[in-house]
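>>> sequence? don't have it. structure:
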């Protein structure tokens, strides 16, 4: 058995504010508890919630690591009591509640997935957060079905590139919004039927035109604010509007009459605070229905850029720039 080191390098949030508050520190290596595995991290995904945590707006759940990072990929270094599926040396990727920006990270076994053959660790680290989020919100909460219309706001975000591809792979027709013509072209390559440059077009008018005034069946929104009323106008009868973020604000006024007349469903979720049992159910669905699509190349893992662990601040700065897909830290 390999002896674990006593200490490791991790990224701490020193205060709150800009990317510069992310600082490498030396901390004790955590140990796997009952039902947990300790992963020797080879790559860790960078996500918008990490940025919110850095700003002091999204603290770690009580009892979980305050080190940022919600998804990792690597090899199992230690298996805790009761762990039955994974053993030391296995290649895994995991959704975690924190602790990803480090050389070692603890994960609940039920929230781990095997890394498919042919998928590298950088790609694997870019899978859990986005794929868990999209599957739960678009397909479980939103109930997207083959043949329906789907609108994704922020099509080149880490969430967006996954949502476009999965919706297309399962037979939906995809419309998306982005901020440039170059990003529009990238989204069409990923499977979008129509990509809208929100700086030059009104998405509600384009949706009306593209769908023959019918509207879309499901919308996944990360914007909120003044998008909400236009989203409601863009939905077809019995449409579903799903929220996972609100970059333009969470408090809005809506026309309830339109909601009632079209029998709309407004819902949303946050993933980090959900129980391991809920996440385990999503993991099982992904392994059965989605990972085969990744393994055979029908769904690509889109990585925009990689940075070393020590360059976490630069990675966060990149999040605020124009990018397509996921940003990943490598170890």
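Here it is on my side, so go on. This is a predicted model, so every value here is computed, not measured.
>>> can we go C-alpha only for contacts and neighbour counts from here?
Fine.
>>> counting contacts, what elements does the longest strand along the chain pack onto?
Longest strand of the chain, by residue count under DSSP state E: strand 36-46. Other elements packing on strand 36-46 under the criterion 3 or more Cα pairs under 8 Å, 6 or more residues apart in numbering; DSSP states H and E are strand 71-79, strand 104-108, helix 121-125, strand 326-330.
>>> For residue 9, give me its contacts.
Listed by Cα atoms under 8 Å, 6 or more residues apart in numbering, the contact partners of residue 9 are 24, 25, 26, 27, 102, 103.
>>> hang on, the earlier thing: following the longest strand of the chain, which helix or strand comes up?
helix 48-54 (DSSP states H and E).
>>> Show residues contacting that next one.
With contact meaning Cα under 8 Å, 6+ apart, helix 48-54 is reached by 13, 16-19, 21-22, 58-60, 68-70, 316, 319.
>>> and the residue most central in space within the chain, helix, strand or coil?
The chain has residue 130 as the residue nearest its centroid, 2.3 Å off, counting by Cα atoms, centre = their mean. Under the three-state scheme (DSSP: H, G, I helix; E, B strand; the rest coil), residue 130 adopts helix.
>>> Do a quick rundown of the helices in the chain.
Under the criterion DSSP state H, the chain contains helices at 48-54, 121-125, 128-134, 158-169, 181-190, 203-210, 227-234, 256-261, 276-289, 291-295, 312-319.
>>> Distance to residue 85 for the ones you listed - can I get that in JSON lines?
Shown next, in JSON lines, are the helices of the chain (distance: least, Cα to Cα, whole Å):
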{"stretch": "helix 48-54", "distance to residue 85": "29"}
{"stretch": "helix 121-125", "distance to residue 85": "19"}
{"stretch": "helix 128-134", "distance to residue 85": "18"}
{"stretch": "helix 158-169", "distance to residue 85": "27"}
{"stretch": "helix 181-190", "distance to residue 85": "34"}
{"stretch": "helix 203-210", "distance to residue 85": "46"}
{"stretch": "helix 227-234", "distance to residue 85": "43"}
{"stretch": "helix 256-261", "distance to residue 85": "46"}
{"stretch": "helix 276-289", "distance to residue 85": "13"}
{"stretch": "helix 291-295", "distance to residue 85": "17"}
{"stretch": "helix 312-319", "distance to residue 85": "32"}
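>>> Included below, for side-by-side comparison, is a second structure:
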């Protein structure tokens, strides 16, 4: 098979479409013929050397795929060769084949194409695990989503609205304000021109930015508010006012999906299949795909992501399997 390797840490040009060893399924795993993968910010960080890998993780980037089951390992039930699936990965999605624990497989939602489904596992698992399983977002509460037109942000807006929450989001530029409202945001803020703290307080904040947003996030929380930090685009350091935390009875959570155990991921995936897939199949939540790029040209996909003009997911298509 072929896969996208990282020749050395650096810019998009270090990504190379190279020969790789075919995976074989261990007990409890399946091998998927990959139709498509999707770009995530963690892939860019991995390429740049800012996301250290564990020894048991694949050296190839890619945290989600769609495709067809090609082989089934010992002990796997409920899945068979030829089944169309999408999957949450720890890595290795930028490839023609990938081995994945069976507990991290999902069906393709009705009405969603095989390639399009590649952009669903990571964002839906991230959004559901953080908004519902960690923050306990409820109907009638107010959610602030930073980066509302990225992959995670656009999904978070839709899922939160489906749950009955009021949603406020930040976006970069006036042209994106209208798009965020079309997705369902009750309030969309151009962060370049307006301070999001003026629209609080917020019961839950989902933050992909980190850094100097920490102080303003906490200041914007309502009593018993919950801040969930899942990204560090502005860096890993910020000022935390403990008095704000104490007197508001607030909580700050830092989470990441990739480092969770297989058991935890299987539980998240099961909840996504049960709760989010009906939202997608009913049309309440829609995948947002910006464009597709050939997997062999993953470097171009990374350039597009870093340029920041995309709305939703950028997909990498393996033409042979798709």
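All right, it came through fine. Everything numeric in this text was worked out from a predicted model, so none of it was measured.
>>> How about the residue nearest to the centre of the first structure: what's its closest non-neighbour residue?
Leaving out its chain neighbours, the residue that sits closest to residue 130 of the first structure by Cα to Cα, 6 or more residues apart in numbering is residue 159, at 5.0 Å.
>>> and the one you found, how far is that from residue 129 of the first structure?
Distance of residue 159 of the first structure to residue 129 of the first structure, given as Cα to Cα, to the nearest Å: 8 Å.
>>> So for these two, which residue has more residues nearby?
Between residue 159 of the first structure and residue 129, counting by other Cα atoms under 10 Å, residue 159 is the more crowded of the two (26 against 23).
>>> pretty sure that one contacts residue 127?
No. Contact criterion Cα atoms under 8 Å: residue 159 of the first structure and residue 127 do not qualify, at 9.9 Å.
>>> The alignment partner in the second structure of residue 188 of the first structure: neighbour count?
Using TM-score structural alignment as the criterion, residue 188 of the first structure maps onto residue 181 of the second structure. Here the number of neighbours of residue 181 of the second structure (other Cα under 10 Å) works out to 18.
>>> Just give me how far the longest strand of the first structure sits from the chain centre.
16 Å (Cα atoms, centre = their mean, to the nearest Å).
>>> Most neighbours among the contacts of residue 9 of the first structure, please name it.
residue 102 (31 neighbours).
>>> Contact partners for the alignment partner in the second structure of that one?
Using TM-score structural alignment, the partner of residue 102 of the first structure in the second structure is residue 95. Residue 95 of the second structure makes contacts with 1, 2, 3, 4, 34, 60, 295, 318, as judged by Cα under 8 Å, 6+ apart.
>>> Next: residue 189 of the second structure.
Here residue 189 of the second structure is in contact with 168, 169, 170, 171, 177, 195, 196 (Cα under 8 Å, 6+ apart).
>>> Residue 9 of the second structure touches residue 48, doesn't it?
Yes. If you go by Cα under 8 Å, residue 9 of the second structure and residue 48 touch, sitting 4.8 Å apart.
>>> quick revisit: what's the spacing between the match of residue 102 of the first structure and residue 33 of the second structure?
Going from residue 95 of the second structure to residue 33 of the second structure by Cα to Cα gives 9 Å.
>>> again, but for residue 247 of the second structure
For residue 247 of the second structure, the distance to residue 33 of the second structure - Cα to Cα - is 53 Å.
>>> before we move on, the earlier item: check the contacts of helix 48-54 of the first structure and tell me the two furthest apart.
60 and 319 (20.0 Å; Cα to Cα).
>>> Check the burial of the alignment partner in the second structure of residue 174 of the first structure by counting its neighbours.
For residue 174 of the first structure, the aligned position in the second structure is residue 167, judged by TM-score structural alignment. Residues lying near residue 167 of the second structure (other Cα under 10 Å) number 25.
>>> Now the terminal residues of stretch 106-114 of the second structure, how far apart.
Distance across stretch 106-114 of the second structure, first residue to last, is 12 Å (Cα to Cα).
>>> from the middle of its chain, how far away would it be?
Here stretch 106-114 of the second structure is found 17 Å from its chain centre; the criterion is Cα atoms, centre = their mean.
>>> Which stretch of the first structure is it matched to in the alignment?
Taking TM-score structural alignment, stretch 106-114 of the second structure hits residues 113-121 over in the first structure.
>>> tell me which residues in that stretch are buried?
113, 114, 115, 116, 121 (16 or more other Cα atoms under 10 Å).
>>> can you check stretch 287-300 of the second structure too?
For stretch 287-300 of the second structure, the neighbour count (16+ other Cα under 10 Å) marks 287, 288, 289, 292, 293, 295, 296, 297, 298, 299, 300 as buried.
>>> and what of stretch 190-206 of the first structure?
Within stretch 190-206 of the first structure, the residues scored as buried using 16+ other Cα under 10 Å are 190, 191, 192, 193, 194, 195, 196, 197, 198, 203, 204, 206.
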